[in-house]
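A.B. asks: below is the sequence, then the predicted model.
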Amino acid sequence: MGVEKMDCTNWDEDSYRDGILQERETLSRTVFRTAFAPNPNPNPNSDHIITASSDGSIASYSISACLEMGCGSARGRNWLMAEPQFLIQGHDGPAYDVKFYDDSLLLSCGDDGRIRGWKWNELLGSEVSMEGAKMKPILDLVNPQHKGPWGALSPIPENNSIAVDSQSGSIYAAAGDSCAYCWDMEKCEVKTVFKGHSNYIHSIVSCKLSNQIITGSEDGTARIWDCKSAKCIQVIDPGKDDKKVSFPSAVSCIALDSSESWLVCGKGQFLSVWNLPARECVSMTKTNASVQDVIFDNNQILAVGAEPLLTRLNMNGDILSQIQCAPQSAFSLSLHPSGVTAVSGYGALVDIISQFGSHSCTFRCRGL
């Protein structure tokens, strides 16, 4: 440390202590989800990326601004702290997911059991949000509580993931009470409850072509539901009959391809690919670490988990490539239409990887 930083005549012990605590807090925060904001400009470097973090914050970062401040050049562990375009307290407790509804409404969910929505244009134009103020959402939905003996109410179950279907005006929530909820956007009330899982639900996707949803749960199964009847029409148990899967694990993540014909499930250290029309598993692949998020990229699969690697596989489960990424444990994958990928996770880190596999931009997110 240089002499100019150890000037005893201007020593401020409180500021020094606060700085150390703030640095430790930043290094222990997690970005649970990212999403690329809608933008008619095809250049991915001009896009905004939205983050949902473990301190309950929802923030937006400009990739071009991060590149200008040098976030693309710092490697090793010296990643720069990026300045958000807006930073708001979205939830009491961790924020787990962010999605866009009709490209105009930014939705988030979290540990407080709420789904909140903000007008995207108002967020970008707001100055008070830069201070971390509680900007009032235009949508605030709260999961129902269950009644017990003598009228006692259960805690509000958390929302671990959300999916949207703007055509039917619905938001689907994967909740901590083992239920999935369908919210009517027009009436702002629950219109369907999906019951059948025996443990809380990690992830949820909407099948718009077939009017179905698919959920992945801590009970080790994924289920396909008919939205009209709210009945489970198929139970998927990855690895149930596979001798390689020797221990029970949760279905931590699921993804659906654009044709809605293929499903990939992450369960512990295994990835399974399912042909939905045939209702059969076509491949099962063991990974080095627990899988925490998956997405389809055309006819290939991208996966991240409890290791600093972005893995690309084909539909047969063969590993095509592995790229080192910044978070030591990655929780989220987002794919831009141009092929640019965002990987985020522990350490409040977001790593932007180009379609060619190079690291375009890596930065730490600022906390509240």
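C.D. replies: Yep, it's here. Numbering: from 1, shown residues only.

A.B. asks: alpha carbons only for contacts and neighbour counts from here, please
C.D. replies: Noted.

A.B. asks: just give me how far stretch 325-336 sits from the chain centre.
C.D. replies: 9 Å (Cα atoms, centre = their mean, to the nearest Å).

A.B. asks: how about stretch 206-218?
C.D. replies: Worked out by Cα atoms, centre = their mean, stretch 206-218 lies 17 Å from the chain centre.

A.B. asks: let me see the ranges of the helices in the stretch 51-200 of the chain.
C.D. replies: Remark: helices assigned in the stretch 51-200 of the chain by DSSP state H, counting those that start in this stretch are 63-68, 120-125.

A.B. asks: buried residues in the first one?
C.D. replies: Within helix 63-68, the residues scored as buried using 16 or more other Cα atoms under 10 Å are 63-67.

A.B. asks: what sits up against the top helix by length along the chain?
C.D. replies: Secondary structure of the chain per DSSP state H: the longest helix is helix 13-28. Outside of helix 13-28, the residues within contact range by Cα atoms under 8 Å, 6 or more residues apart in numbering are 346-348, 366-367.

A.B. asks: take a look at this one as well, against the first:
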Amino acid sequence: MLEQKSCGMNEKSFYNTVQCQTFSADGNYLLAGNIYGDVSVYELSKVLGPYHGDDCDPRGPNYQFTAYKQQQVHSIIATDKFLITGTVGEISGWDWKVVTSNKVSKIKVSWTIHIPTVKDSYVKPDVNYMLISHEDNILHAGCGDNKIYTFSLEDGKLLRTLEGHEDFIHALSILGNQLASASEDGSVRLWDMRKKENTNVVKPFLADKVNRPKLGKWIGTVDFTEDWLLCGGGPKLALWHMRTMEVATIFDLPDQGIHLGSIHEERIIAGGAMPNVHHLTYQGEVLAEVPTSSNTIYSIVHQESPQKLLSMAGSSNNIDICTNFSYREMVLKFA
């Protein structure tokens, strides 16, 4: 702790946790939200340029603003017009032109969507995860009241509510007209968005090969293709056949819980309660172990263009950047 403070780290930064990240629609900006309600904005052309600082003073954001006072930024995503953030009980849209300008410190929210609550209830659900279906400009939000809400980004209207989970939702993934959701209740549910119904349920904790009772049954992440379903949490990260829903590969990782797992081309990228982000083959072979600044990783985002970039963040004030996915090239600071 003394070493951290000798580098000028204040108490707020020392206890900071970065919960979510996204790239701008054009790929030129990286944005991150933290537990204090702040959003940091990095212009990638400047971030990736020459820097003459030292290890005690990593490069910081180009812009920063407070999205929520005394609330956390639980989730974040971007369209070409708006930066969209999620917190307790609401989703907010911020004008993209202001977000990336020197006027961002005075920014005001452009629009707000309130998550439906039970009448007379004082409890508002967290917006834990958001994703956008760009084909029809629809926003899906997985929330702390066990429900998935689908909103039109044209007018903010609630289009549908998907119910079935018995505990709060950690993550979502979408492919065409099919949506997958991962929940604290220990299940992954698959939904047909055309029929608006649940088509399949997978409960990894019931499989002895992946179950880890000491870590719980919760599922923290989900991703899928036409052939494969990837999920993990308390149970081990595993790859399942979409047609048979049988386990194909169990990934042997030194984690105490999986928060992130994604299928990227021919590799699996995974992170969680462990200091390294792992890159693996479908068969479980390790392609790379990338060290990070965090003991627990809560957010991994990547893009291929205009700059190939992978960004990792979690229980630290630092954000770790890779440009070839296999090793950490630089470290940014949130604030």
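C.D. replies: Ah, there it is. The shown structure was predicted, so the numbers you read here are calculated from the model rather than taken from an experiment.

A.B. asks: what's the TM-score for these two chains?
C.D. replies: The TM-score (TM-score structural alignment, normalised by the length of structure 2) is 0.88; 324 aligned residues with a Cα RMSD of 2.4 Å.

A.B. asks: Throw the contacts of helix 13-28 of structure 1 into TSV and include distance to Ser170 of structure 1, thanks.
C.D. replies: As requested, these are exported to TSV (distance: Cα to Cα, whole Å):
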residue	distance to Ser170 of structure 1
Tyr346	31
Gly347	33
Ala348	31
Arg366	32
Gly367	31
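
A.B. asks: among these, which lie within helices?
C.D. replies: Among the contacts of helix 13-28 of structure 1, no member falls in helices (DSSP H).

A.B. asks: going through these, which ones are buried?
C.D. replies: Buried among these by 16+ other Cα under 10 Å: 346-348, 366-367.

A.B. asks: the equivalent of Tyr200 of structure 1 over in structure 2 - how many residues pack around it?
C.D. replies: Aligned counterpart of Tyr200 of structure 1 in structure 2: Phe168 (TM-score structural alignment). Residues lying near Phe168 of structure 2 (other Cα atoms under 10 Å) number 22.

A.B. asks: let me see the contact set for Phe168 of structure 2.
C.D. replies: Contacts of Phe168 of structure 2 (Cα under 8 Å, 6+ apart): 142-147, 183-185.

A.B. asks: ok, now Lys203 of structure 2?
C.D. replies: For Lys203 of structure 2, the contacting residues are 186-188, by Cα under 8 Å, 6+ apart.

A.B. asks: also Gly232 of structure 2?
C.D. replies: 204, 219-222, 238, 257-259, 261.

A.B. asks: 10 Å - rerun?
C.D. replies: 182, 186-188, 204-205, 210-211, 217-223, 238-239, 250-251, 257-261, 270, 272 (Cα atoms under 10 Å, 6 or more residues apart in numbering).

A.B. asks: give the aligned equivalent of Leu123 of structure 1 in structure 2.
C.D. replies: Leu123 of structure 1 maps onto Val99 in structure 2, by TM-score structural alignment.

A.B. asks: hang on, isn't its match packed against Ser110?
C.D. replies: No. Val99 of structure 2 lies out of contact with Ser110 (Cα atoms under 10 Å); the separation is 11.2 Å.

A.B. asks: now do the shared contacts for the two.
C.D. replies: What both Val99 of structure 2 and Ser110 touch, as defined by Cα under 10 Å, 6+ apart, is the set 82-83.

A.B. asks: neighbour count for these two, which is higher?
C.D. replies: Comparing Val99 of structure 2 with Ser110 by other Cα under 10 Å, the one with more neighbours is Val99, at 23 against 13.

A.B. asks: just put the buried residues of helix 63-68 of structure 1 in JSON lines and tack on distance to Ile88 of structure 1.
C.D. replies: Output for the buried residues of helix 63-68 of structure 1, formatted as JSON lines (distance: Cα to Cα, whole Å):
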{"residue": "Ile63", "distance to Ile88 of structure 1": "19"}
{"residue": "Ser64", "distance to Ile88 of structure 1": "21"}
{"residue": "Ala65", "distance to Ile88 of structure 1": "19"}
{"residue": "Cys66", "distance to Ile88 of structure 1": "19"}
{"residue": "Leu67", "distance to Ile88 of structure 1": "23"}
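
A.B. asks: grab the nearest non-local neighbour of the counterpart of Leu310 of structure 2 in structure 1.
C.D. replies: Aligned counterpart of Leu310 of structure 2 in structure 1: Thr341 (TM-score structural alignment). Spatial nearest neighbour of Thr341 of structure 1, excluding adjacent residues (Cα to Cα, 6 or more residues apart in numbering): Leu335 at 4.7 Å.

A.B. asks: give me the number of residues near the one you found?
C.D. replies: Neighbours of Leu335 of structure 1 using other Cα under 10 Å come to 20.

A.B. asks: my read: it touches Asp297, true?
C.D. replies: Yes. The criterion here is Cα under 10 Å, and Leu335 of structure 1 meets it with Asp297 at 7.8 Å.

A.B. asks: what's the overlap in contacts for these two?
C.D. replies: Joint contacts of Leu335 of structure 1 and Asp297 (Cα under 10 Å, 6+ apart) are Thr341.

A.B. asks: show the end-to-end separation of stretch 166-184 of structure 1, please.
C.D. replies: 10 Å (Cα to Cα, to the nearest Å).

A.B. asks: what stretch of structure 2 does it fall on?
C.D. replies: Going by TM-score structural alignment: stretch 166-184 of structure 1 matches residues 134-152.

A.B. asks: closest one of the contacts of Lys203 of structure 2 to Ile76 of structure 2?
C.D. replies: When the contacts of Lys203 of structure 2 are ranked by distance to Ile76 of structure 2 (Cα to Cα), Val188 comes first, at 21.9 Å.
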